[in-house]
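# just coords:
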C-alpha cells in the first residue's frame, strides 16, 4: 500500500513550509506516493512556498480552490488522491521522522479497508508549551490523548482528522466530509460517526507522532472553543450531533473526575476571588493541579449547556 498525504492550508505559508520540509525527511518504510497541498483560497505566498518545496520534493502537488472551508478542501484532495491510503494532516502538524512509517505499519498489520489509525499530537517542544497547554492536549479542551490506550478502538467523538490515516476506497464508498461545515469544528466528528455506522474502526498509535506547531494561551484556547461552538447549529441538525448530545447528557464522553468535583465544591465559596487570581498563572510555566486548569478554563468559556440551550430547537428528536 502507498499513502497520499493531505495537507489543507489557508494563509499560513511559512508554517506550511516547515511541515512540508518534515515530510520530505520521513524515514523507514513510509511509502509516500504524493503530498497534496490544498490551498483554500490563501491570499499570502502559499503557492510560492508549495512550488519551492515541490522543487526539492517532487511528490508535493499543489491544488487550489476558492475559500470554501476545511471540509471542502479535504474532499478536493480525496477526489485527487492516488494512494490506497490517505493520511490527513494539517499545515501546522509537523511529522516526526517515522510518523508516516508508523501509520503504514499499522495498516500492514490491519489491512482491512474499514481500519483507520489515529496518531498522537503533542505540542512542538521548541515552542516551550505551558503546563496548561499540555493539560489541554491530554484531557481537553484541545484533545483527549491522555484517556487513550494504544491499539484501543476509539469512539466516533474522538475522530480527529489532523493525524489520521484511512483507506481511500472506504471514504469514497461510505462518505466524505460534509461541506455544509464552512467554519472550524465538528466536521471530522460528523464524518467519523457516518463512517462508524459502516464499520469504521479507528485505533490509536501514539508512535505515529506529529507535533502541533502552534502556541496557545488561555485566551487563545477560549477563543478557539467559542469558534468551535459557532459550528454547533450545523452539527446539531445531523444524526451525529444528536448522538453526540445524548452522550454528553449521559456523561459518557470522558471518565468522571472525582477530584474535579471535590475541587469545584472547595472553590465555590471563594470562586469570585480565586478564579481571577489563578487565571494569570495558566500562561506561565508554573505547574498547577489539573483541576485548577479545568476550573479556570471552564469558568471563562461559554458553557456547552448554554450553547445547546440556544440551539435546542435545531436538534432532531429521532
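Happy to help now that I have it. Being a predicted model, the structure only gives us computed values, none of them experimental. Numbering: from 1, shown residues only.
# could you use CA atoms for every contact and neighbour count after this?
Will do.
# for residue 216, see how far away residue 278 is.
According to C-alpha to C-alpha, to the nearest Å, residue 278 and residue 216 sit 17 Å apart.
# what helix or strand is residue 133 on?
Residue 133 belongs to helix 131-139 when assigned by DSSP states H and E.
# ok, then the element right after that helix?
strand 153-154.
# which elements pack onto that following strand?
For strand 153-154, the packing partners by 3 or more C-alpha pairs under 8 Å, 6 or more residues apart in numbering; DSSP states H and E come out as strand 201-212.
# the strand it packs on vs helix 131-139, what angle?
160 degrees (axes from the mean of the first three to the mean of the last three C-alpha atoms, to 10 degrees).
# can you spell out which helices and strands pack onto the helix or strand following strand 201-212?
Remark: after strand 201-212, the chain's next helix or strand is helix 218-229, criterion DSSP H and E. In terms of contacts (3+ C-alpha pairs under 8 Å, 6+ apart), helix 218-229 is packed against helix 290-300.
# hmm, who's touching the helix or strand just after the helix it packs on?
Next helix or strand after helix 290-300 toward the C-terminus (DSSP H and E): helix 304-310. The contact list for helix 304-310 (C-alpha atoms under 8 Å, 6 or more residues apart in numbering) reads 229, 232.
# show me what counts as buried in helix 304-310.
Buried residues in helix 304-310, counted by 16 or more other C-alpha atoms under 10 Å: residue 308.
# related to what we said a few turns ago, residue 278 and residue 216 - which one has more neighbours?
Neighbours per residue (other C-alpha atoms under 10 Å) separate residue 278 from residue 216, with residue 216 holding more: 19 against 14.
# ends of stretch 103-122, what's the gap?
Start-to-end, stretch 103-122 (C-alpha to C-alpha) is 17 Å.
# for it, buried residues please.
So, applying 16+ other C-alpha under 10 Å, buried residues of stretch 103-122: 103-104, 106-107, 113-122.
# and the comparison structure, right after this:
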C-alpha cells in the first residue's frame, strides 16, 4: 500500500503517505451514519493514517450513543463533536478546524465508500500537491428511491460520464462535498465555507479556492462512494428553486460576477423545449404547486410505459423552471427577502 504508480504508469518507488482526516457532518440519520462508518473501516489504506472528525449537527436520534458504542471496534480514530444545528457549512467548518490530517476528505453520512476510495483519492494527491480530487457519488443497486431522486442520480451520472470521456474538464462547479478531497492547508488559505449560504456553499468555496490557491481539479472515477440518497418531493422542488436564488447571491454579493454569463451560456445550450417552457412559466408561483405534480405524474406515466429518458426529461423541464423562478425572484426581491432553508442538513441528501 505504500507504492503508487504515477499518471504515466511508472512506479517511482516508495512514497511517504499522507495522513487523512474524514470530514463528516450528520443530522438525525443514525442508521445511514452507522453504515457509512462501517464502510470506512475496511479501506485498503493504512488505518493508522486515517481519522475522522464527525460533527453531529443538532442530532436527537441517539447518533452520539451509537458512535460511542462503535468507536472501540473501528480501526480509525473518531473525534466526535456535538453542536446546535447550524447547517452543513457550519458543521464542516467546525470539523476542519478540529482536523489534523494533511488531506481532508469530505464524505457525507449517506455515502458508502468502496474499499479503494481513500487510496484512489491519495493517488492523485501524491502526483500533484495542488490537486483537488472530485469523486463519484454512484447509484447503488440495492436502494429504492423515488423518481425525482433517480433523476438527480441520472443527471449526476451524465456529468461524471462527460468528465471521464473528456467532454469537459473538472472545475469548481463540480466540487460536491459528498465525496471530494484536498490538502488542509489549501482549505485554510482559502477561508471557510460561507455559512450564510444554505445551498451551493461547496461550489462557492471552490470558486474562491481556485482563485486564491490556483489548485487543479481532477475527477477520479475509481474513488467510488455509493450514495443512498433520499429527499421528499417538496425538498427536491425547493432545492431547484434555491439553486437559482443562490447563484444570483453569489454573483451579486459574493463577488463571483462571471456567474451570470455562465448561466446564460448554459441556458442557451438547453434543448428547445426547456428554452420555450421557462419564459412561459417563470413568473407564475402556482407552478411550484399544482404544476409540479402534473410534471411528476407525467414522469411516472412515461416511466411506466418504458420511456425512462422522457420521464427524466419531464423532470428536467420542471427543474429548470424552478431554478429560473428562484433566479428571477432573487433578482427582483432578493435584497428584501432572504432565502430560507427549513431542512438545513438535507442539502446534500
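All right, it came through fine. Every value quoted in this text rests on a predicted model; they were computed, and no experiment measured them.
# give me the TM-score for this pair.
The TM-score (TM-score structural alignment, normalised by the length of the first structure) is 0.81; 299 aligned residues with a C-alpha RMSD of 3.3 Å.
# rewinding a little: check the mean deviation of the helix holding residue 133 of the first structure from the second structure.
Superposed on the second structure, helix 131-139 of the first structure shows a mean distance of 4.5 Å to its aligned residues (mean C-alpha distance after the TM-score superposition for the first structure).
# what is that helix packed up against?
Under the contact rule (3+ C-alpha pairs under 8 Å, 6+ apart), helix 131-139 of the first structure is packed against helix 290-300.
# and the helix it packs on, what does it pack onto?
Looks like helix 290-300 of the first structure contacts helix 131-139, helix 218-229, helix 258-267, helix 271-278 (3+ C-alpha pairs under 8 Å, 6+ apart).
# let me know which of these is tucked in deepest.
Ranked by mean neighbour count, those are led by helix 131-139 with a mean of 20 (mean count of other C-alpha atoms under 10 Å).
# what residues does that one touch?
Applying C-alpha under 8 Å, 6+ apart, the set of residues contacting helix 131-139 of the first structure is 121-123, 142-147, 216-218, 282-288, 290, 293.
# out of the buried residues of stretch 103-122 of the first structure, which sit inside strands?
If you go by DSSP state E, these have 115, 116, 117, 118, 119, 120 in strands.
# could you check the angle the helix holding residue 133 of the first structure makes with strand 115-120?
Using the same axes, to 10 degrees: helix 131-139 of the first structure against strand 115-120 is 170 degrees.
# isn't residue 24 of the first structure up against residue 57?
Yes. If you go by C-alpha atoms under 8 Å, residue 24 of the first structure and residue 57 touch, sitting 6.5 Å apart.
# what is the aligned counterpart of residue 240 of the second structure in the first structure?
With TM-score structural alignment as the criterion, residue 240 of the second structure lines up with residue 225 in the first structure.
# hang on, I meant residue 265 of the second structure
That one, residue 265 of the second structure, aligns with residue 250 by TM-score structural alignment.
# got it, and residue 59 of the second structure?
So, by TM-score structural alignment, residue 59 of the second structure is matched to residue 42.
# where does its match fall, helix, sheet strand or coil?
coil (DSSP: H, G, I helix; E, B strand; the rest coil).
# where's it relative to residue 251 of the first structure, distance?
Taken as C-alpha to C-alpha, the span from residue 42 of the first structure to residue 251 of the first structure is 40 Å.
# do the same with residue 273 of the first structure
29 Å.
# and for residue 108 of the first structure?
36 Å.
# could you pull out the helices for the stretch 1-150 of the second structure?
Under the criterion DSSP state H, counting those that start in this stretch, helices of the stretch 1-150 of the second structure are mapped to 30-40, 63-70, 88-98, 117-127, 147-164.
# save the ones you listed as JSON lines, and put in distance to residue 268 of the second structure too.
Shown next, in JSON lines, are the helices of the stretch 1-150 of the second structure (distance: least, C-alpha to C-alpha, whole Å):
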{"stretch": "helix 30-40", "distance to residue 268 of the second structure": "39"}
{"stretch": "helix 63-70", "distance to residue 268 of the second structure": "46"}
{"stretch": "helix 88-98", "distance to residue 268 of the second structure": "32"}
{"stretch": "helix 117-127", "distance to residue 268 of the second structure": "35"}
{"stretch": "helix 147-164", "distance to residue 268 of the second structure": "18"}
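# rewinding a little: residue 42 and residue 251 of the first structure: who's more crowded?
residue 42 (18 against 11).
# show me what contacts that one?
So residue 42 of the first structure contacts 9, 10, 11, 67 (C-alpha under 8 Å, 6+ apart).
# who wins for most neighbours among those?
Neighbour max across the contacts of residue 42 of the first structure (other C-alpha under 10 Å) = residue 9, 25 neighbours.
# one step back: of the buried residues of stretch 103-122 of the first structure, which is the nearest to residue 202 of the first structure?
residue 116 (4.5 Å; C-alpha to C-alpha).
# what does that closest one align to in the second structure?
Checking TM-score structural alignment: residue 116 of the first structure goes with residue 132.
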